[in-house]
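Visitor: Sharing a model prediction with you, sequence too.
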Amino acid sequence: MLLQIDARHVGVPPRGIAVPAGVIDALSEACRLDVTGDPAGDLVRAESRWRLRAAQLGDATTQLYRAAVTVVADLQALPPTASQVTGRLISGAFRAERRSLSALVSVAVDQLAAAISALATARAHIHSIRTFVIGLDLTGIDAPAGLLAGAQCGWRRDPELPTFVSTYANEEVFVIANPRRGHPRHPQRWHASNRPSRADVASQDPGLAAEQTVCPVDGPVAGEVFGVGWRRDGDDDDPYTDEPAVLGPWQLGYIPATGEIYATRRCHYREPQVWLLAAGYTDPNRARQLLATLKRHMGEPNSLLLAAQKAHIAARSPAHTDDRDAEMGLSTALVHRPDHERGAGGMERG
């Protein structure tokens, strides 16, 4: 790796690129992150740590807000004066209760304000790192399939739900809407005998056998699963862990019986959801080829959106698509809006 980071510059001799102060601050403050000899890794790791911190603070802010609302409601439920208290033996006890609740309200408001401020700082650091990396000319610095190139493409993608995607509350609802999506032998239960074997895949296209991963995952959908770690800003980070996310909570699959490509979110910290990405893939081999190709990009930020857009475009085109389009990140179709931090760090969305 020719890219180098020192106190103020990123460069490839003889070219140097000034690093904004905000990026330097984000690197130095990222959970006591030490800058190493791997600058690309430093940038991506710092962003992931701030993103996790933002997710944790987003969850904490929600909890603190609820606590503050409860305390304020308790205070407002008290009569305004001791003279209006009926049946109290000691008016001093009433005044003490009001003082105690007033103090709790003050503490709750202060804690909430501190959490909101810390969350804003974390999101600002995420924004600084992403803006810097997106703006880098990676010629001679990183290969097209390198870490920074993948991050650059992924951070450009808009994580919002595409307009062409249909959503379902969970996999059971998805199957109820069209029973052909479920397992024929056990409509509401996964059964290992229903999944296609590697030999079945190889019989149609031997070249796909090594690339395709058909995972036996428990669930009602009779789909072939192509990866269980697809990523999307706002979904990747578990606020109840101390480890930054490497992969996301989305699974991508293909249902031969209906010719549909779908994604399902499975994690303990977000509600389940199913996205119907595309239909019309009546040739299973074509769908498997597309998904096996896209799976190489699963670890990139917002890879779920890349898969969604690619599957949608390919479904509308009779021509087969190649990996060149996927590696370009569909930048013309999925350019992230200017607020690059939107969706990162505990932002609620569907």
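Guide: Thanks, I have it. Numbering: from 1, shown residues only.
Visitor: CA atoms for contacts and neighbours, from now on please.
Guide: Will do.
Visitor: Helices of the stretch 51-200 of the chain, start to end?
Guide: With DSSP state H, counting those that start in this stretch, the ranges of helices along the stretch 51-200 of the chain come out as 91-134, 147-156, 171-177, 198-204.
Visitor: What is the subsequent helix or strand relative to the last one?
Guide: Of the helices and strands lying after helix 198-204 in sequence (DSSP states H and E), the nearest is strand 224-225.
Visitor: Check which helices and strands that next one sits against.
Guide: Based on contacts counted as 3 or more Cα pairs under 8 Å, 6 or more residues apart in numbering; DSSP states H and E, the elements that strand 224-225 packs against are strand 250-255.
Visitor: just to revisit the earlier point, how about the helices of the stretch 51-200 of the chain in TSV, adding mean neighbour count and distance to residue 75?
Guide: Compiled in TSV, those are given as follows (neighbours: other Cα atoms under 10 Å; distance: least, Cα to Cα, whole Å):
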stretch	mean neighbour count	distance to residue 75
helix 91-134	18	6
helix 147-156	23	45
helix 171-177	17	43
helix 198-204	14	64
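Visitor: ok, and here's another one to check against it:
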Amino acid sequence: MERRPRARLELSDQVWEVLAQAGGNVAVLHRHLTAAGGEVPSLASLYRVVHRDLEAGRVLPDRVVVRREREEELTRQALADLALASPGQGDVTREAALRLPRSKSRVAPAVSVAESGSVAGVALPAGARLVETSSVRAVAEAVGQAMAAEGAVCVFGDPGRGKTAAVRMALSEVPAGWKVTWVPVPVRPSVAGMRRAVFDALALPGRFPHTSALADAAVAGALGEARVLVVDEAQRLPVPCLEYLQSLWDHPGTRITLVLCGAGTERALSRLPQLASRIGAWQEVPRLATAEVTAVVTCFHPLWRTVSAEDLTWIDQTSTHGTLRTWAALTTHLQNALLTTADAAVDRALLGRLCQRVAPPL
């Protein structure tokens, strides 16, 4: 006679989260399940199942990480309720502020754009969304044409205009068979540091080679497939590092589209005419035009829909000056003011005080 199989006790993901919040204390988990009611296994059975799953390779979530994720979820929900409330709805504002975690009641955290349903890699205020402006469409067109020709493109403009966000939006959905690699530029980079940055960005297996020839061979082999190589903050690169990027692009075995992005990148490329002559498109990201401020800002965050068009124009003329990064900072200050001040109204006086916070000292 074969042995009759016994039912296997399994713990759900919710139970593991409770265990993580308890710091791995199985006794606390048993008391929690007992208080919740229903059929509860014995304490010895819980110990045996937890030990079995940990031995099988399951990792117990970090208690700090679980608590932070829970607090961030409560914060996002409270700020979402606040964003949908008008300035006159004081009860909704106070209720949303009371639901915030106590440790984060004065600072509205920035959330990843991927969590808010847009593009990964760009941090925005809670409830905000990226807007497809005319500059974003121009950058997407320039990058797309460069990918079709496997060429190079330079995206430049003053700081805070949204160059990196525009490139990320353009590369959020690439054609099948293409990969996107972002290469971080170290501070005061050298050729050796740039070679190591490219090697690490490609996530190549094994340790970094001890000779430059082996490292270049490994990088060139990984770049043999269709790939977009994005170098942000490229204005930091000296001429030798630019020559290294040019050698990767000119290598006969590589198939890369080179995107150089940063404030002042066009001036850095002027120091190397050989690479500047290979740039197929010079795309500038200008300031946000006054005529499109109202439409862009109201789509950027629902809080600005409660502000009149005249006040939005006044804010742009006095403090933001068409800079999207300044608008994002002002949005965070407005959220904090509405969350921490009872019966706060979005009027010219409040906006004037907040504009002084984002304006640089003269």
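Guide: The structure has been received and is ready for your questions. Nothing here was measured: the structure is a model prediction, and the numbers come from that model.
Visitor: So after superposing, what's the score?
Guide: The TM-score (TM-score structural alignment, normalised by the length of the first structure) is 0.22; 131 aligned residues with a Cα RMSD of 6.7 Å.
Visitor: which one is residue 276 of the second structure nearest to, not counting chain neighbours?
Guide: Here the nearest residue to residue 276 of the second structure in space, its sequence neighbours aside, is residue 269; by Cα to Cα, 6 or more residues apart in numbering that works out to 5.5 Å.
Visitor: My read is that the one you found contacts residue 261, right?
Guide: No. Using Cα atoms under 8 Å as the test, residue 269 of the second structure is too far from residue 261 to be in contact (11.0 Å).
Visitor: Residue 296 of the second structure is in what secondary structure piece?
Guide: When the helices and strands are read off by DSSP H and E, the one containing residue 296 of the second structure is helix 293-300.
Visitor: List the buried residues for the helix or strand containing residue 332 of the second structure?
Guide: With the criterion set as DSSP H and E, the secondary-structure element containing residue 332 of the second structure is helix 324-340. Taking 16 or more other Cα atoms under 10 Å as the basis for neighbour counts, the residues of helix 324-340 of the second structure that come out buried are 324, 326-340.
Visitor: same for the helix or strand that it is followed by, what does it pack against?
Guide: The element immediately downstream of helix 324-340 of the second structure (helix or strand, assigned by DSSP H and E) is helix 348-358. Applying 3+ Cα pairs under 8 Å, 6+ apart, one finds that helix 348-358 of the second structure contacts helix 309-315, helix 324-340.
Visitor: Now the element after the host helix or strand of residue 69 of the second structure, going C-ward?
Guide: If you go by DSSP H and E, residue 69 of the second structure is part of helix 63-84. Scanning the chain past helix 63-84 of the second structure towards its C-terminal end, the next helix or strand to appear is helix 90-98 (assignment: DSSP H and E).
Visitor: ok and that following helix relative to helix 63-84, angle-wise?
Guide: Between helix 90-98 of the second structure and helix 63-84, the angle comes out at 170 degrees (axes from the mean of the first three to the mean of the last three Cα atoms, to 10 degrees).
Visitor: Can you list the buried residues in helix 90-98 of the second structure?
Guide: By neighbour count, and taking 16+ other Cα under 10 Å as the criterion, the buried residues in helix 90-98 of the second structure are 90, 92, 93, 94, 96, 97.
Visitor: Output these as TSV; include the columns distance to residue 229 of the second structure.
Guide: Rendered in TSV, the data for the buried residues of helix 90-98 of the second structure read as follows (distance: Cα to Cα, whole Å):
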residue	distance to residue 229 of the second structure
90	49
92	47
93	45
94	47
96	43
97	43
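Visitor: how near is residue 276 of the first structure to residue 225 of the first structure?
Guide: Separation of residue 276 of the first structure from residue 225 of the first structure (Cα to Cα, to the nearest Å) stands at 14 Å.
Visitor: Neighbour count: those two, which is higher?
Guide: residue 225 (23 against 19; other Cα atoms under 10 Å).
Visitor: Could you find the closest non-adjacent residue to the more buried one?
Guide: Once flanking residues are discounted, residue 225 of the first structure sits nearest to residue 253: 4.2 Å by Cα to Cα, 6+ apart.
Visitor: Please, where are all the strands along the first structure?
Guide: With strands called from DSSP state E, the first structure shows them at 4-5, 9-12, 15-18, 166-168, 224-225, 250-255, 260-265, 273-278.
Visitor: tell me what the fourth one is packed against?
Guide: Here strand 166-168 of the first structure touches strand 273-278, going by 3+ Cα pairs under 8 Å, 6+ apart.
Visitor: In terms of secondary structure, what does the strand it packs on contact?
Guide: Partner elements for strand 273-278 of the first structure (3+ Cα pairs under 8 Å, 6+ apart): strand 166-168, helix 171-177, strand 260-265, helix 303-315.
Visitor: how about a cut-off of 10 Å?
Guide: Helices and strands in packing contact with strand 273-278 of the first structure are listed as strand 166-168, helix 171-177, strand 250-255, strand 260-265, helix 303-315; criterion 3 or more Cα pairs under 10 Å, 6 or more residues apart in numbering; DSSP states H and E.
Visitor: Can you lay out these as CSV showing distance to residue 28 of the first structure?
Guide: Listed next are those as CSV, based on distance: least, Cα to Cα, whole Å:
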stretch, distance to residue 28 of the first structure
strand 166-168, 41
helix 171-177, 43
strand 250-255, 31
strand 260-265, 34
helix 303-315, 28
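Visitor: Of all these, which one is nearest residue 58 of the first structure?
Guide: Nearest to residue 58 of the first structure among those is strand 260-265 (19.8 Å), distances taken as Cα to Cα.
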